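Student: The following block contains a protein sequence and its predicted model.
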Amino acid sequence: MAEPYYLTTAIHYPNGKPHIGHAYETIAADVIARFQRLRGREVRFQTGTDEHGLKMAQKARDIGSTPRELADEMSGHFRELFDVLNISYDRFIRTTDPDHHRASQAIWEAMEKKGDLYLDRYEGWYSVRDEAYYDEGELVEGEGGAKLSPQGTPVEWTEEESWFFRLSNYAEPLLELLKTPGFLEPVSRRNEMVAFIERGLQDLSVSRTSFDWGVKVPSGDGHVMYVWVDALTNYITGVGYPDGGELWDKFWPADLHLIGKDIVRFHTIYWPAFLMSADLPLPKKVFGHGFLLNRGVKESKSAGNVTDPMELADKFGVDALRYFLMAEVTFGQDGSYSAQALVNKVNAELANSFGNLAQRTLSMIAKNMAGKLELFSAASEDDTLLATVGKACAETLPQEFEALNFSVGIEAWLRAVYACNAYVDEQAPWGLKKTDPERMKAVLQTLFIAIRDLAIAIQPVVPEKAAAVLDQLGIPADRRSYANLGDADWFGALAASGHAIDKPTPVFPRLELPEEEPA
């Protein structure tokens, strides 16, 4: 029995509508979730919104709203986007959910019981935009000598009473954790965090009194929790903390926290330290992916280059967007996108290569064989092609996806698609109809088998389009898992059942670049 699998994204800050970066991370997580389900694992996949903190309170004040009204509106935009993008989450968590407030207070009380929380006064630099505190040595100089955070955001000097967490007590266990192979990837992120700890850990301010939009500290002394204590706790809220129960027993510790590279510190230093303090198991892996750049430039409202992922999905199709983002970018590194690049890649690889392969093969079966399958004797070149396709679909792609090397796995799949198209050109089944009709049937049915494997393998990336291909092939819904790729008897059973396919309709139409879209 396969082990259960618990996967989370970072929860997204809803002080504005979602952008392409939110779509990128959540699509990647959905690919992982679908992939693990196809491998036979019971998956729990959680995403959501991080709704507390000074930034939300200030934005609500600026627009004449309340933080709750702003959170409700913006969280709705994220949920709508994820539904459009076909994200198969099991829970969309909101940090305003009552069970989350209870969980956050429970982990606070556990850390307090451990002796790791104490009341003192905070004086230091704080970035409202990052919701983060920074040491003097971390700041960089901006225009006119202004002090900025390492992320380039404004900081302000803050003085107020605060609860502190004894982060300095956890330097050694955190170093040991970070040096554990596989805990934090890519390796470059791990090296950054090790260096951060080795410079010396300061105790962490974990409460604020200057605003009240957040989870109340259990002592009721007018403090609300620093947003990162509250935000990180969502990962255990969603599986039943502090009550325990079936979800907790089955899914915690998490198999993977998928996050952006800019919040690695919070997830691999602060979060493990909180869990250690509360005597809770630690997550198995944190992966800090790179940024998605707009034609090589980071998106910003001031630059006027912010992309609405809903518009991209509407213009080009959800699966086209999913495929491009997963195939184009080396996961873990920064990547770049443009509408032109998306159109070019999807047309070349999905429409012209895989889509055309499926369309012309199934059309010839429908026209020349009345759509009916039958048993056939395979020639050596047929066996060679199916071995090539089988290795790509059942071995290489799954191995690379397991390692989160999506673009590498898709490239292996695409090479198998190209092998099929080369086989079509070499065998020329349209000519065999007159000279050797039995050979024509063998060629077309070899391709039928190959297309089934290719469609099953690529399901995590393009779930709707892959399902449409498998529907046209007539593959039952319960015969589409990765375990079925090794099934040697399925074709014979399908042929013996009298199965026949209808004339196909194109699944991957060619895309066009809208006239107003910049290249």
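Tutor: Sure, I can see it.
Student: going forward, measure contacts between C-alpha atoms and count neighbours the same way
Tutor: OK.
Student: which residues touch the residue nearest to D130 when sequence neighbours are not counted?
Tutor: Nearest residue to D130, sequence neighbours excluded (C-alpha to C-alpha, 6 or more residues apart in numbering): T153, at 7.4 Å. Applying C-alpha atoms under 8 Å, 6 or more residues apart in numbering, we find T153 in contact with 127, 129-130.
Student: Try it again at 10 Å.
Tutor: Listed by C-alpha atoms under 10 Å, 6 or more residues apart in numbering, the contact partners of T153 are 126-130, 139-140, 142, 147.
Student: again, but for L54
Tutor: 60, 67, 128-129, 131, 208, 210-214, 226-227.
Student: So which of those residues belong to helices?
Tutor: Among those, the members falling in helices (DSSP state H) are 60, 67, 227.
Student: and F45, that's in a strand?
Tutor: Yes: applying DSSP: H, G, I helix; E, B strand; the rest coil, one finds F45 inside a strand.
Student: Next, count neighbours for it.
Tutor: F45 has 24 neighbours, counted by other C-alpha atoms under 10 Å.
Student: do G124 as well
Tutor: 16.
Student: Next secondary structure after the helix or strand where it lies?
Tutor: Assigned by DSSP states H and E, G124 falls within strand 117-127. Per DSSP H and E, strand 117-127 leads on to strand 132-134 as the next helix or strand towards the C-terminus.
Student: And the buried ones among the contacts of L54, selectable in ChimeraX?
Tutor: Applying 16 or more other C-alpha atoms under 10 Å to the contacts of L54, the buried members can be selected in ChimeraX as follows:
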select :60,67,128,208,212,213,214,226,227
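Student: what's near enough to touch the spatially closest residue to E159 that is not a sequence neighbour?
Tutor: Take E159 and drop its neighbours on the chain: the residue closest to it by C-alpha to C-alpha, 6+ apart is E123, 4.4 Å away. Taking C-alpha under 10 Å, 6+ apart as the criterion, E123 is in contact with 157-162, 205.
Student: repeat that with 7 Å
Tutor: Shown in contact with E123 (C-alpha atoms under 7 Å, 6 or more residues apart in numbering): 158-160.
Student: likewise R265?
Tutor: Contacts of R265 (C-alpha under 7 Å, 6+ apart): M193.
Student: distance of it from A351?
Tutor: 41 Å (C-alpha to C-alpha, to the nearest Å).
Student: here comes the other one, which I'd like you to weigh against the first:
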Amino acid sequence: MAKPTIYLTTPIYYVNDRPHIGHAYTSLATDVLARFKRLDGHEVFFLTGTDEHGQKVEKAAQDAGEDPQAFTDRVSQAFRDLTTTMGFSNDDFIRTTEPRHKAACVALWKVLAERGEIYLGDYEGWYAVRDEAFYGPDELVERDGVKYAPSGAPVEWVREPSYFFRLSKWLPELLRRYDLPAGAPDRIDIEPESRRNEVRAFIQQGLKDFADRPEKLDLSVSRTSFTWGVKVPGDPAHVMYVWLDALTNYITAAGYPDTSHPRWRFWPADVHFVGKDIVRFHTIYWPAFLMAAGIAPPKRVFAHGWWTNEGQKISKSLGNVIDPVALVEEYGLDPVRYFLLREVPFGQDGDFSRKALANRLNGELADALGNLANRVLSLIQRNCGGMLPGAGDPAVGGALAGAVQALTGQVRDRLDRQEFHLALEAVMASVRDANGYITHEAPWALKKTDPVRMAAVLRRLHSALRAYATLLQPFMPGTMAALLDQLGVPADARDFAALAMPLPEGTPLPPPTPLFRKIDLAAA
């Protein structure tokens, strides 16, 4: 029986600046889950891309002295290049300036208008250009006579004609779906729980404050104060609100409005990965747009935290923005991929430090996993003629074997909850057990006293290494491919189902080579 399809997305990244560690982090989590699901037998569609319209981009292009299209072409390429640098396995890269996307936006607008979900009015309120969002007076903070949004962006009072989306109509339905039990077909799952509570409280407060004037909760979805955006069909003086435009990308790439498109079978999205600063857009506005258009909303939105740099908030003014490309050049791709998802629970804020990265690389990757692989494979070379020994007595290393066999299910459960650090900890705990096992059994000594047991011990350790390498492929694809080569695992036997099929005795194994380069802690 075929396993269900999986649709995973990153946010589409705003092209007013170059990529930084936050962009790499979100896409990395999406990539790891996509790779894992493919190895687990699912058909996966993994989408990323760039958000290229709006007042902020128009201004950034003006500041750069460029036409907006030329500006977005240039900056978008930097994000596309990042997918290559970081080894991401995305199936599509979408740009909101593409014709297919503009056509999807127009189609969605027309459906909403035909259903009476959009109406024309006037809007006035406090608007933050940086956030492309309006804020209520009670959300603002005033300093030195300037009002600021919760994000820290300055706001200005704006009044202009605007089309509105009947958001108020859909808020009770959103609350209902948030509160459905886990696994219910219509549930909209928001994780971590702190973000779900935040979103629920925001809606409940709005419904309470405007119980007598629900239209105050409706969302302005067009602008006339700038021109860089998708034109509203039938009223070209208006461009679509950038978030309506941007969020539509997720169905554009799935073939919308052609629901007979082969990719439409992937919708609704299984997980939208987003930063915590845009959770409101993805959990309130986006599912409301979709339900209003008769389209199923996403199943799950996971909002991760923010990074600091050596204990300091990251900002351009401080000059401490972390460049993921430079990190990869300095430490190597797979150690960076591993560290970013190992160090901090996904969903929480975390601090980046080079010393922490060096400790993870040296302690867990080089000393624990790399050293185990080198010891086992070197012993097979010296004592078994470079050939994989037979399984021998099944009682030898039976406890280790049982724990290793359970690993796939443990890692799957943790990744299904986006607990990346716990998935890695499960594997590393088993690696530590395997290191303890080889020390206890001392196969180098068994060569003289019990060569049959020695062969069984080495075979048991080889099987454990194969499982570790297979399960760690989504996190460190290049290095684990090299380890699987050294273990003699054929290229077509590297998915999770293949772990149930032992390699034949006598499989030739190449001499081992080091997998990880240790970092000088004094220089970190």
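Tutor: Thanks, I have it. Bear in mind the structure is a predicted one, so any value in this text is a computation, not a measurement.
Student: Mind checking the TM-score on these two?
Tutor: The TM-score (TM-score structural alignment, normalised by the length of the first structure) is 0.95; 508 aligned residues with a C-alpha RMSD of 1.4 Å.
Student: Just name the closest of the contacts of T153 of the first structure to L178 of the first structure, please.
Tutor: D130 (23.3 Å; C-alpha to C-alpha).
Student: what's around the closest one, how many residues?
Tutor: D130 of the first structure, neighbours per other C-alpha under 10 Å, totals 16.
Student: Tell me which residue of the first structure lines up with G347 of the second structure.
Tutor: In the first structure, the residue matched to G347 of the second structure (TM-score structural alignment) is G332.
Student: I'd assumed F291 was in contact with its match.
Tutor: No: between G332 of the first structure and F291 there is no contact under C-alpha atoms under 7 Å: 8.6 Å.
Student: how big is the offset of whatever helix or strand S104 of the first structure lives in relative to the second structure?
Tutor: Using DSSP H and E, S104 of the first structure maps to helix 98-113. Helix 98-113 of the first structure: mean distance to aligned residues in the second structure after superposition is 0.5 Å, counting by mean C-alpha distance after the TM-score superposition for the first structure.
Student: Report the angle between that helix and strand 117-127.
Tutor: Relative orientation of helix 98-113 of the first structure and strand 117-127, computed by axes from the mean of the first three to the mean of the last three C-alpha atoms, to 10 degrees: 120 degrees.
Student: List the buried residues for helix 98-113 of the first structure?
Tutor: In helix 98-113 of the first structure, counting by 16+ other C-alpha under 10 Å, buried: 99-111.
Student: same check, this time on stretch 513-524 of the second structure
Tutor: Taking 16+ other C-alpha under 10 Å as the criterion, stretch 513-524 of the second structure shows 515-516, 519 as buried.
Student: can I get those residues in JSON lines with secondary structure and distance to L247 of the second structure?
Tutor: What follows is those, written out as JSON lines (DSSP: H, G, I helix; E, B strand; the rest coil; distance: C-alpha to C-alpha, whole Å):
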{"residue": "L515", "secondary structure": "coil", "distance to L247 of the second structure": "41"}
{"residue": "F516", "secondary structure": "coil", "distance to L247 of the second structure": "40"}
{"residue": "I519", "secondary structure": "coil", "distance to L247 of the second structure": "42"}
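Student: State the number of residues packed around the equivalent of P476 of the first structure over in the second structure.
Tutor: Counting by TM-score structural alignment, P476 of the first structure lines up with P490 in the second structure. Using other C-alpha under 10 Å, P490 of the second structure has 10 neighbouring residues.
Student: same thing with A434 of the second structure?
Tutor: 23.
Student: For the strand or helix carrying it, which residues meet the burial criterion?
Tutor: Assigned by DSSP H and E, A434 of the second structure belongs to helix 420-441. Using 16+ other C-alpha under 10 Å as the test for burial, helix 420-441 of the second structure gives 420-424, 426-428, 430-431, 434-435, 437-438, 441.
Student: Next, the mean deviation of the helix or strand containing G49 of the second structure compared to the first structure.
Tutor: Here G49 of the second structure sits within strand 44-51, counting by DSSP H and E. Taking mean C-alpha distance after the TM-score superposition for the first structure, the mean distance separating strand 44-51 of the second structure from the aligned residues in the first structure is 0.3 Å.
Student: Please work out which residues of the first structure line up with that strand.
Tutor: Using TM-score structural alignment, strand 44-51 of the second structure pairs with 43-50 in the first structure.
Student: what residues does that stretch touch?
Tutor: For stretch 43-50 of the first structure, the external contacting residues (C-alpha under 7 Å, 6+ apart) are 4-14, 33, 36-37, 75, 89-95, 231.
Student: What is the corresponding segment of the first structure for the next helix or strand after the helix holding A434 of the second structure?
Tutor: Following helix 420-441 of the second structure in sequence order, the next helix or strand is helix 443-449 (DSSP H and E). Counting by TM-score structural alignment, helix 443-449 of the second structure lines up with residues 429-435 of the first structure.
Student: Please report the distance of the closest residue to the match of P476 of the first structure other than its chain neighbours from Q410 of the second structure.
Tutor: Leaving aside its sequence neighbours, P490 of the second structure sits nearest to L484 (C-alpha to C-alpha, 6+ apart; 8.0 Å). As judged by C-alpha to C-alpha, L484 of the second structure and Q410 of the second structure stand 21 Å apart.
Student: Which one's more surrounded, these two?
Tutor: L484 (21 against 15).
Student: re the thing from before, ok, the contacts of L54 of the first structure vs R360 of the first structure, which is closest?
Tutor: Minimum distance to R360 of the first structure across these is 53.3 Å, recorded for R129 (C-alpha to C-alpha).
Student: need the contact list for the counterpart of that closest one in the second structure.
Tutor: By TM-score structural alignment, R129 of the first structure lines up with R130 in the second structure. Residues near R130 of the second structure by C-alpha under 7 Å, 6+ apart: 56, 153.
Student: let's go with 10 Å and repeat that
Tutor: For R130 of the second structure, the contact set (C-alpha under 10 Å, 6+ apart) comprises 16, 54-57, 149, 151-155.
Student: before we move on, the earlier item: just the ones of the contacts of E123 of the first structure in strands?
Tutor: Assignment to strands by DSSP state E places the following of those there: 158-160.
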